[in-house]
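Participant: fold the following.
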Amino acid sequence: MLSQLGVKLALGLLRLFALLPYGFVARLGDGLGWLLYQIPSGRKRVVHINLKLCFPEWSDERREDVAQKHFRHAIRSYLERSFQWFASAEKLEKLVQVDSEIDLDDPDMPPTLLLGFHFVGIEAGSIFINHALHRQCGALYQPMSNPELEAVAKAARGRFGSDMASRADSARIVLRWLRERKPVMLGADMDYGMRNSTFVPFFGVPTCTLTAVGRFAKVGHAQVVPIIGEVLPHYKGYRLRVFKPWDNYPTGDDDVDARRMNAFLEEQIPKMPEQYYWVHKRFKTRPPGQPGFY
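Facilitator: A predicted model of the protein is given here:
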């Protein structure tokens, strides 16, 4: 955990980086990621375990290539918080392309859950969707261990008109937002433990998966619109991809609805496997009686 001095130094560097050319900061993060990948670490081990579980058919060479590229992307994403948190709206507009299958300016948009996925561009996509929608949104965030860092992150993520709420206090607030026709941004593809979760396959591995998305959609009579923040090649910025709402969702069956989310990811991840957040211990919680992977 960062000390208070470390947090202040990190935030100061991010504010400084926001003043520099994006390409320079992106390349700096890429190089730092390459350097850190050369050092044995627990997170590097997690990446390899996850890739081997999800893509057992890959050769060792293929797995090594994707693991290194992902590590570079992951470290780079932290430096790029500088632009995502502190750059002006005008600068972000130049960095983010929006590719939407729905009308983001629709004044009659029904209650909507914007389902974000943990690709390395999720921060850029989650922040910019509020700007692209031109309306007040709601968003959930995961509390941080450092109060100062959490306050800065919360302000940055909500700076384009988004109300922010802690994931721990989410249910009542999300339903109120949906009744008010505020689009609600949330992410559900991480391992948060067994509470409000079920085990369904993810690349063939029984995976602890949140059931909250289907439940919110059912109670709030909301459509579910997947969004993905993609990092563009050649240090050109990001693409925010907004998909069509899922048909026949929710079904009312928690397992079926959770499986739908994982199946969507199984379609999208192979298109850019180096960008999914493999440093996360996605398979940490195991079914009773099964040994851990990490």
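Participant: alpha carbons only for contacts and neighbour counts from here, please
Facilitator: OK.
Participant: confirm that Ala139 sits in a helix.
Facilitator: No: read with DSSP: H, G, I helix; E, B strand; the rest coil, Ala139 is strand and lies in no helix.
Participant: tell me, how many neighbours does it end up with?
Facilitator: The criterion is other C-alpha atoms under 10 Å. On that basis, Ala139 has 28 neighbouring residues.
Participant: measure the closest residue to it other than its chain neighbours to Gly193 for me?
Facilitator: Nearest in space to Ala139, with sequence neighbours left out and distances taken as C-alpha to C-alpha, 6 or more residues apart in numbering, is Met185 at 4.5 Å. Going from Met185 to Gly193 by C-alpha to C-alpha, to the nearest Å gives 21 Å.
Participant: now Ile39
Facilitator: Distance, Ile39 to Gly193, using C-alpha to C-alpha: 30 Å.
Participant: of those two, who's got more company?
Facilitator: Taking Ile39 and Gly193 together and counting by other C-alpha under 10 Å, Gly193 has the greater number of neighbours (14 against 9).
Participant: which of the helices or strands spans the more buried one?
Facilitator: Remark: Gly193 resides in no helix or strand, with elements defined by DSSP states H and E.
Participant: also this sequence, please, to line up against the first:
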Amino acid sequence: MQAVAFYLIYPILWIISRLPFPIVYLISDFFYFITYYIIGYRKKVIKKNLTTAFPDKSDKEITRLAKKSTQHFCDIFIEMIKSMGMSKKSMKKRFTCSNPEMVNAFAKAKQPIVALFGHQASYEWTMVLDDVIDYKVYAIYKPLKNKKFNDLIVGIRKKFNSEMVAMKEATSFMSKSAQSEAALFALVADQSPKSGNAQHFTNFFGVPSAVFKGAERIAREYGTPVVFLRINKVKRGYYDTEFVTIAENGAETEDWFITDTFFQLLEEQIIKQPEYYLWSHKRWKSTIGSTKRAVELSPRVQR
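Facilitator: I've put the predicted structure just below:
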């Protein structure tokens, strides 16, 4: 059935990827209307997350942000499809980086590096940066259950020659690779562990939030630099980015410094453009009281 679904839908995706952007965004607007007003996709989750992050905002403002966030979510989905038919030149025009030389300096020194970013603005088009940085890029991702669609998504993301590594294999892969090659490991690092399996908690918008610390562990163990990729949405279909140094040598940082700094930088970025964050995922689904594992708290939580 999965294969049947793929072969039925793929021709539609292929056609959309070849349409001009004005028509593509009309399709996105249609999806938004269906998603928000008809289906009501995770509307309660989105509003609850926004209220948690911004308790001082009025109900009217929360609703406005929920609508804008859902519309942006539809844009991200349609832009991912559109990238199937886009040239590298077109994508590089729409997704730019102001300081790739900062990361390339570490590449010149043959140092492996960890790049962290969040579900903010265009996390799907970050693959464009593979063409302007002097690293072999390994992107950590969560595979889809449908193998055909997963292969399609992986193919899209490998357009600029990065390699994809499944999330469950990420820590062991990074550990082995960091010992043998100077590569860049790219992680969307604001994922939340499954409820009950959470162990590490830091503050995110003032609320204890379950996080993964694998990237920090690798950086501290192998002394790799760590950078944050700040992504800003300029206008519909256009984004600019810049790298921000979190640590030049992870081995010289204190416990929690890398993870806490990442979430602080991400929070600052979200505050500037809250409508472009993926509020539909359950960021605070795990609580300190619900986890079945020994809890480790960040100094930000302990204060």
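Participant: now the TM-score, please.
Facilitator: Laid over one another, the chains give 0.87 as their TM-score (TM-score structural alignment, normalised by the length of structure 1), with 286 aligned residues with a C-alpha RMSD of 2.4 Å.
Participant: hang on, the earlier thing: the residue nearest to Ala139 of structure 1 maps to what in structure 2?
Facilitator: Taking TM-score structural alignment, the alignment pairs Met185 of structure 1 with Ala186 from structure 2.
Participant: which SS class is its match?
Facilitator: strand.
Participant: tell me who's in contact with it.
Facilitator: The contact partners of Ala186 of structure 2, by C-alpha atoms under 8 Å, 6 or more residues apart in numbering, come to Val114, Ala115, Leu116, Phe117, Val137, Tyr138, Ala139, Ile140.
Participant: state the distance from it to Ser192 of structure 2.
Facilitator: 17 Å.
Participant: could you pull out the strands for structure 2?
Facilitator: 95-97, 113-117, 136-141, 163-166, 183-188, 200-204, 207-211, 226-235, 238-247, 296-297 (DSSP state E).
Participant: check the fit of the fourth one onto structure 1 and give the mean distance.
Facilitator: Once the two are superposed, strand 163-166 of structure 2 sits an average of 1.5 Å from its aligned residues in structure 1 (mean C-alpha distance after the TM-score superposition for structure 1).
Participant: what do you get for the third one?
Facilitator: After superposition onto structure 1, strand 136-141 of structure 2 sits on average 1.4 Å from its aligned residues (mean C-alpha distance after the TM-score superposition for structure 1).
Participant: output the contacting helices and strands for that strand.
Facilitator: With contacts taken as 3 or more C-alpha pairs under 8 Å, 6 or more residues apart in numbering; DSSP states H and E, strand 136-141 of structure 2 sits against strand 163-166, strand 183-188.
Participant: which among those is found nearest to Thr126 of structure 2?
Facilitator: Comparison of those against Thr126 of structure 2 by C-alpha to C-alpha identifies strand 183-188 as nearest, at 9.3 Å.
Participant: now the angle from the closest one to strand 226-235?
Facilitator: Calculated by axes from the mean of the first three to the mean of the last three C-alpha atoms, to 10 degrees, strand 183-188 of structure 2 forms an angle of 50 degrees with strand 226-235.
Participant: circling back to that earlier point, give me whichever of the helices and strands packed on strand 136-141 of structure 2 is most buried.
Facilitator: With neighbours defined as mean count of other C-alpha atoms under 10 Å, these peak in mean count at strand 183-188, which reaches a mean of 23.
Participant: for the contacts of Ala186 of structure 2, which ones persist in structure 1?
Facilitator: By both residues aligned by TM-score structural alignment, their matches' C-alpha atoms under 8 Å, the contacts of Ala186 of structure 2 still in contact after alignment to structure 1 are Val114, Ala115, Leu116, Phe117, Val137, Tyr138, Ala139, Ile140.
Participant: wait, the second one sits on Leu187?
Facilitator: Yes: counting by C-alpha atoms under 8 Å, a contact exists between Ala115 of structure 2 and Leu187, whose distance comes to 6.4 Å.
Participant: and the top helix by length along structure 2, what does it pack onto?
Facilitator: If each helix of structure 2 is counted by residues according to DSSP state H, the longest one is helix 59-82. Secondary-structure packing of helix 59-82 of structure 2 (3+ C-alpha pairs under 8 Å, 6+ apart): helix 2-17, helix 21-32, helix 43-53.
Participant: just how off-centre is it within its chain?
Facilitator: Distance of helix 59-82 of structure 2 from the chain centroid (C-alpha atoms, centre = their mean, to the nearest Å) equals 15 Å.
Participant: residues in contact with that helix?
Facilitator: Taking C-alpha under 8 Å, 6+ apart as the rule, helix 59-82 of structure 2 contacts 13-14, 16-19, 24-25, 28-29, 31-32, 35-36, 43, 46-47, 50-51, 122, 124-125, 156, 237, 274-279.
Participant: which residue packs closest to Met194 of structure 1, ignoring adjacent ones?
Facilitator: Nearest residue to Met194 of structure 1, sequence neighbours excluded (C-alpha to C-alpha, 6+ apart): Cys208, at 6.8 Å.
Participant: so who does the equivalent of that neighbour over in structure 2 touch?
Facilitator: Under the alignment by TM-score structural alignment, Cys208 of structure 1 pairs with Ala210 in structure 2. Counting by C-alpha under 8 Å, 6+ apart, Ala210 of structure 2 touches Ser192, Pro193, Ala198, Gln199, His200, Phe201, Thr202, Trp284, Ser286, Thr287.
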